[in-house]
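any chance you can model this:
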Amino acid sequence: MMKKSLLCMMTVLATALLSAANAVAQEYTLREIYQKALNTSEKMEIARENVYVAQMSKDKALSLLIPRLTAYGTYNRFTEDKYNTANIMIQPEDSAAWGVRADQTFSLSARELDALRIAGQSISKSEYDLDWAKSDFLLAVASSFYDVLKAQKALDITVANLERLTKYYHLVETRMKVGELTKTALLRAQGELSGAKSDYLKASNALKLARAALTRLTGVEPDFRLKEETVSLSEACDIQGLRKSASDLRTDLKSYDMQTKMAGQQVKYARGAFWPSVGLFAIYNRADQDPAGSTFNDENIYGGISLTFPFFEGGLGMAEFREARAKERQARLAYDDLKKSVDIEVEAACLDLDTLKGSLKFLEDQQIFARDNYNAVMKQFENGLATSLDVMDANTLLLTADKNVVDALYNYQLASLTVKKSSGTLLQFVRDGDPAVKGSSGALWQLTDVGDLRAKKSGGRLLLFFSIDES
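Below you'll find the predicted structure:
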């Protein structure tokens, strides 16, 4: 008896501590989770760095159009000065030279401008890739967010199932003592109760894992709380309109299109290798020597021009040109393939949303019927008009209906976001907000803290479950 009382006290204390911790924990809506995740994610930082790298590539391409200035200087010290037979100095004792040189080389095909255009297009492509990475990441955050909510509801359902089976166990135990039921009915009740205990532990650990995954993905503190929002179920899915939106707005399509343009520009750049290159240079030079000869010139300024024609390079230029043409064909094929895949993706997302929307109403009806059926069967069982098998079937139907409604509800909300991502409007949706979103007060399920869940849903009778002595 003392062991049971101690176990009850420990359970009450643990519940109270968890409730107190949740009371001061930071609460987040999905949009607040989005913002925090975007600011703290390493994946997003990597994508942003890709944009910066592309910008630096443009600076490198621009540097080819700017003359290169070089300063130089030398100093020489000899063992002695020397003169020829005509008494003309041929080697001074020491000499020095310094100056500035400007060089500029360019192709007559202006391929340097092609390189600059490619670098500019690379920046645009990186920015499109960043936006698409954000869309992927936001959908992953939403999926993890709803995983936590589903895990919380699964724990809620498990606790309710424990309550029902605990009540059933005590009914069977009482009726067996008065001789109305046999030992096999009690053993069946104990077996079902043990299975429910196992489900409770699995649900508790699944919730911990889902919370840990969301913390890892978004950077929120481990003791966070989530505030639920419900999306209106009246959302229509116009496949043709969404396909047009995807064609106009999806940044991965824009990125592939830009890659195609870059490949075409790369062909021009490779073709420019067959053209001559022109080099210009200008030099200002100063010199000094000791002793100075009669013909010594201490300053000169001069310039020059050179022309280089790649007459034979072992087929390198032609190989690079053909390679560029092949990559251009690859880019066009990849773009066409993605466009076809996007059409299927949009249609699949729409059909999934319509399926979940239609099935949710039937699942809600099933849940209501299952609950009414369970209540009726339990009353019949209490009056000896139903068997243990009838009760177990009714409880299993109710448990399955509860789980199906929760899964369908959150899968619908995630499917709604998937449709927006497939049509290219997810980022705009997150930035602008959704007028159809309302608070959770009108939701089918009210969000409940895990600590409150164990106390409120059991009505205090869950403690009785932990005190059962099955020995």
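
only C-alpha atoms from now on, for both contacts and neighbour counts.
Will do.

how near is residue 257 to residue 335?
Applying CA to CA, to the nearest Å, the value for residue 257 to residue 335 is 6 Å.

to check against the first, give me the structure of this:
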Amino acid sequence: MTISLAAVLTTAIGAGTLTASANTSTTEQIKTTAAATTEQTKATTAAGAETTTTATDAKDQTTAGSQTPAANSNTDKTTTASTTTNTNTTTNTTPATTAPVTTTPATTAPSSTAADQLTLEKAIQQALETNATLVTARLDAKNADLNQMLSYKTSAEMPADMIESLSAAKAKYVGNAQLEMTTKLNAMQVTATEGKIKLGAQQAYYNLIFAQDDLELKKQSLTRAQTQLKVAKAAFQVGTKAKTDVLQAEMGVAGAQASLTSAQNAVEVARMDLNDFLGVDLTKSWKVVSSNKQTAPIKMTMQQAEDQALAKRIELTKVQEELKLAELNVKLIEEYSALSSMQGRVARNNVEKSKMAIEEQKRSITKEVSQAYLNLNAAREAIDYQKTAKDSAAESYRLTNLRFENGLATTLEVIQAEEELSNRENQYQKAILQYNLAVVNFETALGS
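Coordinates of the predicted model:
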């Protein structure tokens, strides 16, 4: 999909080497050309215009020879010196006006880090462009529209005064309505799939952020364990602590190292999951720009949220369209046949089924929105609780260290306090993750 930076740099260096070699040959050519030009100027003083042209050509060659890549600094110095001498000779010999010498600035290759930055918005956009499920849904919708057009085009063009039977009426009116509804529902299905893709992209994005944050926490935990080990060894060497304190500290370092390795693996898995969902190379690396949702309380009430969802959710629109089609069937049967017939009774039953489907869909949407609303409030409050617990664990770890330094606590107690702090830090980060996901789910439930 993109040209790697290594390939670009390799090409640039290769080109620079060729240019430097060419400049050495060009310098010798310039000397010869400049000497020939001087002799020609003396012999053809009367032909000033011709001399001017020759000098200008020599000047152009000199200018071309002066442009060398920055990567070949030694060659640049030699070539530039020779070129300067030749330029002066040509200028003095030919007093005619020449174009000013210009140097083309070196082009800086774009930074791959900047290109690989991933924000929440970019993750969503990438998924909407390359997610395989969404691309397939769009193609399926196009194929369905084409098939519907081919099936109903002839019937829809039938004049109304030629319709004399129920089957002909259905072929024209129901077929027409079916075509319009199918086209509309196909577009709605693509929109619904886009909503799911947006949801999935955000979930994968936040999972990667959580994995990276957790990795940083595990690094901090390992640093604390290593510091404790140094303290325990120093105390053991001066005879103030027993060998068991050193052994316990070593176990603490080993546990922290194992947790770090697990966190590193989790980052790689989360990155691959994100790449897979986005539809890009599984090995692609990202510099993720963290973007947390605002933790302000929800401004709308639950009833307002339910009303908004009922007005925007595509699922409800779908069953409403199906009701319209069922009612059209009843109308045609009533006009061209009899509602008391078998077809009439079936058509009326289908209308009732469609009405029940609408009520069922409303109930399902209302339940989903209510749950998302409650989960969001709970997730927001959990952040405050976990932050308090994390701060308390940090203070407990600090005090335990002080007690250890004064001989009032063992290494095991310090290790336990550190593990508690590490766990609380992890729970706080997880609370932030759960809140971000709760916001995403709530927005999806609203039909956003």
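
TM-score of the superposed pair?
Overlay of the two chains. TM-score (TM-score structural alignment, normalised by the length of the second structure): 0.67; 328 aligned residues with a CA RMSD of 2.7 Å.

please say which of residue 257 and residue 335 of the first structure ends up with more neighbours.
Neighbours per residue, other CA atoms under 10 Å: of residue 257 of the first structure and residue 335, the larger number sits with residue 335, 21 against 18.

so who does that one touch?
253, 256-257, 260 (CA atoms under 8 Å, 6 or more residues apart in numbering).

go through the residues you listed and name the one nearest residue 112 of the first structure.
residue 260 (19.4 Å; CA to CA).

what does that closest one align to in the second structure?
Superposed on the second structure with TM-score structural alignment, residue 260 of the first structure falls opposite residue 323.

what's the neighbour count on its match?
Using other CA under 10 Å, residue 323 of the second structure has 21 neighbouring residues.

contact partners for it?
Per CA under 8 Å, 6+ apart, neighbours of residue 323 of the second structure: 351, 354-355.

residue 272 of the second structure: which of those residues is nearest?
Nearest to residue 272 of the second structure among those: residue 354, at 43.1 Å, using CA to CA.

aligned partner of the closest one in the first structure?
Using TM-score structural alignment, the partner of residue 354 of the second structure in the first structure is residue 331.

sec struct for that match, please.
Taking DSSP: H, G, I helix; E, B strand; the rest coil as the rule, one finds residue 331 of the first structure in the helix state.

that one: neighbour count?
Applying other CA under 10 Å, we find 21 residues neighbouring residue 331 of the first structure.

which helix or which strand is home to the residue positioned nearest the centre of the second structure?
Centroid check for the second structure by CA atoms, centre = their mean gives residue 123 as the closest residue, at 2.4 Å. Per DSSP states H and E: residue 123 of the second structure is located in helix 120-130.

chain center to that helix: distance?
Distance, stretch centre to chain centre, for helix 120-130 of the second structure: 5 Å (CA atoms, centre = their mean, to the nearest Å).

what's the answer for stretch 231-240 of the second structure, then?
50 Å.

give the aligned range of it in the first structure.
Under TM-score structural alignment, the match for stretch 231-240 of the second structure is residues 171-180.

buried ones in the matching stretch, by neighbour count?
171-173, 175-176 (16 or more other CA atoms under 10 Å).

go on, stretch 141-156 of the second structure?
Applying a neighbour-count criterion of 16+ other CA under 10 Å, the buried positions in stretch 141-156 of the second structure are 141, 144-145, 148-149, 152, 155-156.

with stretch 273-292 of the second structure instead?
Neighbour counts over stretch 273-292 of the second structure (16+ other CA under 10 Å) mark 273-280, 286, 288 as buried.

which element follows the host helix or strand of residue 337 of the first structure toward the C-terminus?
Per DSSP H and E, residue 337 of the first structure falls inside helix 316-382. Following helix 316-382 of the first structure in sequence order, the next helix or strand is helix 388-422 (DSSP H and E).

what residues in the second structure pair up with that following helix?
Under TM-score structural alignment, the match for helix 388-422 of the first structure in the second structure covers residues 411-445.

average gap between the matching stretch and the first structure?
Aligned to the first structure and superposed, stretch 411-445 of the second structure gives a mean residue distance of 1.4 Å (mean CA distance after the TM-score superposition for the first structure).

stretch 354-362 of the second structure too?
Its matched residues in the first structure lie on average 2.3 Å from stretch 354-362 of the second structure after superposition (mean CA distance after the TM-score superposition for the first structure).

can you give me the buried ones in that stretch?
For stretch 354-362 of the second structure, by 16+ other CA under 10 Å, it's 354-355, 357-358, 361-362.
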